[in-house]
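J.: structural data only, the sequence is not supplied:
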């Protein structure tokens, strides 16, 4: 299994009590855990209305009530043994959270412990994240278990030392594979598989008894094992969703520039549909093989969503912008289905975005089709024949066609009539501007 980290800087803006100024920092090192919603003994108080224990309010609260099932509590000395005294050549990555080390927890670390490869993330007290994010990750991953969430094995909370111990993900982050200039091994079928797993992780969070908003979906936070199974990692920014008659959670704006939903940036109103927008950005990056934000591209292409979304339902122009490393690996029907899904997820109207459960259903059909196509290709190649799965889209000068083949006009702006236009300058200004401390939920 693998660990997620990013060696490349990213724009990550947050207004928190620890950082009242605009910050430009590196991605936090990340590791993912498995998720099936389990109950555990209460931590920090009585159980919440959802049946899950309330999160610890602070470090002392956690230390006095360490009640997470299947999560070990390690000492700092044990972590030193697991990493060979935090040897420099054991470093896997470094980000806003701190340094990430590879390690092994075995009998030399703790008597009777089965040898387990791990990734150990150590909080830098002077970094961009602090105890609040550290506690959030312990809380969510301590309670949630699912095949598409990274597994939290344990943590260390001694004096000034804050460490998190995760399962080791052998292929690392999606980011390092997707944006590799040479030697990319991410085929169309692998990308569909990864997208499906990420969607399943989000659908699980959104459908939990008390919904959870992930809030930081990006390629750096998706980890891959040796079979390209994907898991969500880094729950430091996760947030409980609205409950009762609430329609949203009102909170400070946090996340990664380029992935944040426009309405969340503009108003601070957070919903599960904010995650759906981030998933749309992820799909777009996987289709095009380009980063969400990249100022090295031509000016009009700096923001991938603004440039590419209007082309997603244009069956003549779309094939020209798809990642050329996937040539011959997909059918026009499959391509248009994914493009249409990304188009819907990126709607500027939150109500126009699909639920993640629907996204899973769509991607499931693509995965099944992809498996059948790979089998056909394998049979043909074994007979010395070749086949091209990609088909040139028919010309359509009068408009575009949706997945069902029905003709529809494409608004010149790339938006549906019901979607309001959002000024880009205002969008960026709102994202990086200071805001008041986190308000109460409404």
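T.: Happy to help now that I have it. None of the values given here were measured: they were computed from a predicted structure.
J.: contacts and neighbour counts: CA atoms only from here.
T.: Will do.
J.: helices of the stretch 101-250 of the chain, start to end?
T.: Ranges of helices in the stretch 101-250 of the chain, per DSSP state H, counting those that start in this stretch, are 131-143, 174-178, 188-207.
J.: most packed of those?
T.: Greatest average neighbour count among those goes to helix 188-207 (a mean of 23), per mean count of other C-alpha atoms under 10 Å.
J.: name the helices or strands packed onto it?
T.: strand 212-213, strand 230-232, helix 272-288, helix 356-382 (3 or more C-alpha pairs under 8 Å, 6 or more residues apart in numbering; DSSP states H and E).
J.: returning to what we had before: got TSV for the helices of the stretch 101-250 of the chain, with distance to residue 358 too?
T.: Shown next, in TSV, are the helices of the stretch 101-250 of the chain (distance: least, C-alpha to C-alpha, whole Å):
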stretch	distance to residue 358
helix 131-143	24
helix 174-178	23
helix 188-207	9
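J.: between those, which gets nearest to residue 300?
T.: Residue 300 sits nearest to helix 174-178 of all the helices of the stretch 101-250 of the chain, at 22.1 Å, using C-alpha to C-alpha.
J.: quick one: contacts of that closest one?
T.: 6, 184-186, 219-224, 286, 289 (C-alpha atoms under 8 Å, 6 or more residues apart in numbering).
J.: of these, select the buried ones using a PyMOL command.
T.: Here is the PyMOL selection string for the buried members of those, based on 16 or more other C-alpha atoms under 10 Å:
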select buried, resi 6+186+219+220+221+222+223+224+286+289
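J.: thinking again about what came up before, out of the helices and strands packed on helix 188-207, which is closest to residue 88?
T.: Per C-alpha to C-alpha, nearest to residue 88 of the helices and strands packed on helix 188-207: strand 230-232, 26.5 Å.
J.: buried sites along that closest one?
T.: 230-232.
J.: ok, back up a step: so which of the helices of the stretch 101-250 of the chain is nearest residue 400?
T.: helix 188-207 (23.5 Å).
J.: tilt between that closest one and helix 356-382?
T.: 160 degrees (axes from the mean of the first three to the mean of the last three C-alpha atoms, to 10 degrees).
J.: returning to what we had before: specify which member of the buried residues of strand 230-232 is nearest to residue 127.
T.: Of the buried residues of strand 230-232, the one sitting nearest to residue 127 (C-alpha to C-alpha) turns out to be residue 232, at 22.2 Å.
J.: distance of the closest one relative to residue 282?
T.: 13 Å (C-alpha to C-alpha, to the nearest Å).
J.: joint contacts of those two?
T.: Joint contacts of residue 232 and residue 282 (C-alpha under 8 Å, 6+ apart) are residue 217.
J.: what's the closest non-adjacent residue to the residue sitting nearest the centre point of the chain?
T.: When C-alpha atoms, centre = their mean is applied to the chain, the residue found nearest the centroid is residue 217 (2.7 Å). Counting by C-alpha to C-alpha, 6 or more residues apart in numbering, residue 278 is the residue found nearest to residue 217 once chain neighbours are left out, at 5.9 Å.
J.: and for residue 163?
T.: residue 122 is the one closest to residue 163 (C-alpha to C-alpha, 6+ apart), at 4.4 Å.
J.: let's bring in a second one:
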């Protein structure tokens, strides 16, 4: 912009100097105004040779003719300067318009290409939800048309419900006649549900990890909010452990694999996200399993980024039985709060019991309180293991897992290990084909008994 104005300013300055410069051919014509003299003095040297040559070829007594010709020269000069000014102003306007148009078209093309890659129907968020359209450097969150979700879930039929949460249900759906998805429907009539919706969409759009659920898109319809995920065909760990099958499909190696997968997901949140993310609601219902029992963490509505620094401003939330004592009593939230919850999940995998069991209408018992005295007693430990997996594991491995669980559920947070340490303890206990480093030796064929010649 400045470069375009410089030539125009230079022409205007020369015009002004010509207008105020005295006629050099007139004898005795000197500037009487000191201010005018000060302006014309610095430029007298470059102009004087031209002026003197003009005086040489001017006949004596032709001052009036000379003034008239000077005026005639100024008229084309003024017209030229005006034309130049119009040209430069036109160029300036075109340049500004081009810059704005180029920025908008680039932005639109970037968004459309990103949305096209998702293969989903996109649309803008309305009103106050514009803040979550953005979410990361990779582009806007894919927004799926509500009618597509309505059709894909058969108008949110009850028989398609595959899970239930505090603010709504999760439905099984099908998009484009091929893509199976899970659709979480949230009733956002209150601010808490609305905040969880925005929080989960924002966090999951930034996170990509094999052990964390994949966000496919979201949608808005009235007071309802929808989050669309990849479908995990084996449901939640809670359903597998405490549902009709009572864990019959979960062998000891599979349980250790699930624990390892969950630890890897937590390690990514704690160690590799910037700022670190605390899940804050880790439990078996939020650990989802695919057809091969690969585990992924889900439900990030309560998750917080940099929670250790912002714990004073965070409302106390969580699920009874999984909430760490320091967070429950003092509101102190750290990554060790997730470690405690992971320890409770590990106990569920070991013992096949729920985190809190009702002993009577007025009395409940925590799995931590019940199990801790027996977990450290090697003579009692094999007797409290889930009957489905009893006697199916190496006792050394059982003792190791129990020791890890005991450390994770310590009342004092500083006594609990980091999730990275937990991960390193579990890797050697999981077979290689399931993601660990344990090499399982297959039993060889029984040796044949030699037969003596006399028989």
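T.: Yes, it's here. Worth saying up front: this structure is predicted, and the values here are computed from it rather than measured.
J.: show me the one of the helices of the stretch 101-250 of structure 1 that comes nearest residue 328 of structure 1.
T.: That would be, of the helices of the stretch 101-250 of structure 1 and by C-alpha to C-alpha, helix 188-207, which comes in at 9.3 Å.
J.: neighbouring contacts of the closest one?
T.: 35, 146-149, 211-214, 222, 228-232, 241, 272, 275, 279, 283, 286, 326, 329-330, 355-357, 359-360, 363-364, 366-367, 370-371.
J.: before we move on, the earlier item: show me what the residue nearest to the centre of structure 1 aligns to in structure 2.
T.: Mapped onto structure 2 by TM-score structural alignment, residue 217 of structure 1 lines up with residue 282.
J.: that match against residue 320, yeah?
T.: No - using C-alpha atoms under 8 Å, residue 282 of structure 2 is not in contact with residue 320, being 11.2 Å away.
J.: the match of residue 217 of structure 1 and residue 346 of structure 2, how far apart?
T.: Applying C-alpha to C-alpha to residue 282 of structure 2 and residue 346 of structure 2 gives a distance of 11 Å.
J.: what's the answer for residue 273 of structure 2, then?
T.: 24 Å.
J.: next: residue 135 of structure 2.
T.: Counting by C-alpha to C-alpha, the separation of residue 135 of structure 2 from residue 346 of structure 2 is 34 Å.
J.: got the end-to-end distance for stretch 159-179 of structure 2?
T.: First-to-last residue span, stretch 159-179 of structure 2, C-alpha to C-alpha: 19 Å.
J.: higher neighbour count, residue 135 and residue 346 of structure 2?
T.: Higher neighbour count among residue 135 of structure 2 and residue 346: residue 346, with 26 against 17, using other C-alpha atoms under 10 Å.
J.: how about the more buried one, nearest residue that isn't a chain neighbour?
T.: Using C-alpha to C-alpha, 6+ apart and skipping residues adjacent in sequence, the residue nearest residue 346 of structure 2 is residue 405, 6.1 Å away.
J.: show me the contacts for the one you found.
T.: Contacts of residue 405 of structure 2 by C-alpha under 8 Å, 6+ apart are 343-344, 346-347.
J.: do the same with residue 239 of structure 1
T.: 212-215.
J.: 10 Å instead, please
T.: 136, 140, 211-215, 249, 251, 270-272 (C-alpha atoms under 10 Å, 6 or more residues apart in numbering).
J.: re the thing from before, so which of the contacts of residue 405 of structure 2 is the closest to residue 232 of structure 2?
T.: After measuring the contacts of residue 405 of structure 2 against residue 232 of structure 2 - C-alpha to C-alpha - the closest member comes out as residue 346, at 20.8 Å.
J.: scan structure 2 for its longest helix.
T.: helix 63-118 (DSSP state H).
J.: what span of structure 1 is stretch 149-164 of structure 2 aligned with?
T.: Here stretch 149-164 of structure 2 aligns to structure 1 at residues 79-94, judged by TM-score structural alignment.
J.: the matching stretch: how far from the chain's middle?
T.: How far stretch 79-94 of structure 1 lies from its chain's middle: 26 Å, per C-alpha atoms, centre = their mean, to the nearest Å.
J.: tabulate the contacts of residue 239 of structure 1 (TSV), appending distance to residue 70 of structure 1.
T.: Output for the contacts of residue 239 of structure 1, formatted as TSV (distance: C-alpha to C-alpha, whole Å):
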residue	distance to residue 70 of structure 1
136	17
140	13
211	22
212	21
213	23
214	22
215	25
249	30
251	31
270	31
271	30
272	28
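J.: before we move on, what SS does residue 16 of structure 2 have?
T.: For residue 16 of structure 2, the assignment made with DSSP: H, G, I helix; E, B strand; the rest coil gives helix.
J.: hmm, I typed the wrong one, I wanted residue 335 of structure 1.
T.: The assignment at residue 335 of structure 1 comes out as helix when based on three-state DSSP.
J.: what about residue 437 of structure 2, distance to residue 399 of structure 2?
T.: For residue 437 of structure 2 relative to residue 399 of structure 2 (C-alpha to C-alpha), the value is 18 Å.
J.: the two: which is more packed in?
T.: residue 399 (17 against 14).
J.: contact partners for the more buried one?
T.: Contacts of residue 399 of structure 2 by C-alpha under 10 Å, 6+ apart are 375-378, 381-382, 405.
J.: aligned partner of it in structure 1?
T.: In structure 1, residue 399 of structure 2 lands on residue 336 (TM-score structural alignment).
J.: ditto for residue 71 of structure 2
T.: By TM-score structural alignment, residue 71 of structure 2 lines up with nothing at all.
J.: list the contacts for residue 71 of structure 2?
T.: 19, 77.
J.: what's the distance between it and residue 64 of structure 2?
T.: Distance from residue 71 of structure 2 to residue 64 of structure 2, by C-alpha to C-alpha: 11 Å.
J.: for residue 188 of structure 2, same thing?
T.: 89 Å.
J.: comparing the two, which residue is more hemmed in?
T.: residue 188 (20 against 9).
J.: quick check: the gap between that one and residue 217 of structure 2.
T.: 17 Å.
J.: test my guess that residue 143 of structure 1 contacts residue 71.
T.: Yes - applying C-alpha atoms under 10 Å as the test, residue 143 of structure 1 and residue 71 come out as touching, 9.3 Å apart.
J.: identify the contacts common to these two.
T.: Common neighbours of residue 143 of structure 1 and residue 71 (C-alpha under 10 Å, 6+ apart) are residue 152.
J.: follow-up on the earlier one: the residue nearest to residue 217 of structure 1 matches what in structure 2?
T.: Per TM-score structural alignment, residue 278 of structure 1 is aligned with residue 341.
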